[in-house]
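A.B. asks: Structure of the sequence below:
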Amino acid sequence: MAGFEVYELTAAVLILGGALLVLLSAVSMLRAKDALQMMNVFSPAAGMGLPLVVIGIFVHLTGRDGFEWWTLMMAAVTICALVIVSSLASNTLARAVYQSGAPLDPATHPQDLADAGSGRQESAESTESTESTESTESGERTGRAASDD
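C.D. replies: This next block holds a predicted model:
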């Protein structure tokens, strides 16, 4: 470690860690069974891997050239853009995959939230139908009682 400065080691660890996350995400994408699973395993690369690489580059440049506001601002804007664009792109691509009717792995449950919501709607509908049935039955009883008199 004679020739390494602390900032170089820190930058190397950050950059290699980010690159490792990107590599693991790429390998996971190859193993995914459908497009929605591919979108899901892409998240660590875009959300953590690439920002770690940017932070590592910022640490390296700061250690080599000294602190500059311009470098900090570029790194912050780049990280914000990566997070925002990757989340929007992932959401848009996942919706497009789902709406296209692409085949899904049977283990993929894209409607977990919709199923939970429809369960509430079904229970509300069944409650309404039970109430209407009860009111109809009570009305028939009242009508029968009036006709019997």
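
A.B. asks: going forward, measure contacts and count neighbours with C-alpha atoms only.
C.D. replies: Fine.

A.B. asks: Which helix runs longest in this structure?
C.D. replies: Taking DSSP state H as the criterion, the chain has its longest helix at helix 112-148.

A.B. asks: Other residues contacting stretch 9-29?
C.D. replies: 37-39, 41-46, 48-60 (Cα atoms under 8 Å, 6 or more residues apart in numbering).

A.B. asks: cool, stretch 132-149 as well?
C.D. replies: Under Cα under 8 Å, 6+ apart, the answer for stretch 132-149 is an empty list.

A.B. asks: quick one on the thing from earlier: and the contacts of stretch 9-29, which are buried?
C.D. replies: When these are checked for burial by 16 or more other Cα atoms under 10 Å, the buried set is 37-39, 41-43, 45-46, 48-60.

A.B. asks: For residue 21, see how far away the closest residue to residue 82 other than its chain neighbours is.
C.D. replies: In space, and not counting its chain neighbours, residue 82 is closest to residue 46: 6.8 Å by Cα to Cα, 6 or more residues apart in numbering. Residue 46 is 9 Å from residue 21, where distance means Cα to Cα, to the nearest Å.

A.B. asks: how about this one, so we can line them up?
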Amino acid sequence: MNLTFVAAGAGELIEFHEPTWPIAILAGALALAGAVYVFVSARAMYLAPDAISQINMIGPAAGVGLPLLILSNLVYSWGEIGFDFGVFLRAIAAIFTLLVIQAVGSYIMGRALHATHWDHTVPLSGGERAKEPK
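C.D. replies: This next block holds a predicted model:
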């Protein structure tokens, strides 16, 4: 059963179609993979022994997880309204800016951590510091 909806907004008509099963499964798989990356990164960040390790754990979530979620949205919108070059450009721009902001943010957080002259090897989650060799 293929349902078609027409929406009128700002003087233009947009035709929406119900996405097919393969499109819905692909979009769902991409969203699930992205959510797993974000969850695993958050869990690893919680279990990280020190601040620098916690900063490093942001990488997989922002570098892989969030772009997968953006791609999932792109695939789903293609299944709903068909290929739209504007939506494609917005998705590519969102992924590109996300990766640039992640790299710059990681750099700034690392610099700020080192600028405080704080002993970043002290465990944050109540663990014990590794014994230093004698």
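
A.B. asks: Got a TM-score for the two of them?
C.D. replies: Aligned and superposed, the two chains score 0.74 in TM-score terms (TM-score structural alignment, normalised by the length of structure 2); 105 aligned residues with a Cα RMSD of 1.7 Å.

A.B. asks: compared with structure 1, how much does the strand or helix carrying residue 29 of structure 2 deviate?
C.D. replies: Using DSSP states H and E, residue 29 of structure 2 sits in helix 21-47. Average distance, helix 21-47 of structure 2 versus aligned residues of structure 1 after superposition (mean Cα distance after the TM-score superposition for structure 1): 0.5 Å.

A.B. asks: residue range for that helix in structure 1?
C.D. replies: Using TM-score structural alignment, helix 21-47 of structure 2 lines up with residues 5-31 of structure 1.

A.B. asks: next one: stretch 105-119 of structure 2
C.D. replies: With TM-score structural alignment as the criterion, stretch 105-119 of structure 2 aligns to 89-103.

A.B. asks: Give me the buried positions along that stretch.
C.D. replies: For stretch 89-103 of structure 1, by 16+ other Cα under 10 Å, it's 90, 94, 97.

A.B. asks: elements contacting the strand or helix carrying the last one?
C.D. replies: Think residue 97 of structure 1. Using DSSP H and E, residue 97 of structure 1 sits in helix 69-100. With contacts defined as 3 or more Cα pairs under 8 Å, 6 or more residues apart in numbering; DSSP states H and E, helix 69-100 of structure 1 has these neighbours: helix 35-44, helix 50-65.

A.B. asks: quick revisit: map the residue nearest to residue 82 of structure 1 onto structure 2.
C.D. replies: Match for residue 46 of structure 1 (TM-score structural alignment): residue 62.

A.B. asks: That match: what's it in contact with?
C.D. replies: 38, 98, 99, 102.

A.B. asks: quick one: it and residue 101 of structure 2, what's the gap?
C.D. replies: On the measure of Cα to Cα, residue 62 of structure 2 and residue 101 of structure 2 end up 9 Å apart.

A.B. asks: do the same with residue 22 of structure 2
C.D. replies: From residue 22 of structure 2 to residue 101 of structure 2 the distance is 33 Å (Cα to Cα).

A.B. asks: Equivalent analysis for residue 83 of structure 2, please.
C.D. replies: 27 Å.

A.B. asks: Equivalent analysis for residue 60 of structure 2, please.
C.D. replies: For residue 60 of structure 2 relative to residue 101 of structure 2 (Cα to Cα), the value is 14 Å.

A.B. asks: Kindly report the same for residue 7 of structure 2.
C.D. replies: Distance of residue 7 of structure 2 to residue 101 of structure 2, computed by Cα to Cα: 35 Å.

A.B. asks: Show me what residue 84 of structure 2 aligns to in structure 1.
C.D. replies: Checking TM-score structural alignment: residue 84 of structure 2 goes with residue 68.
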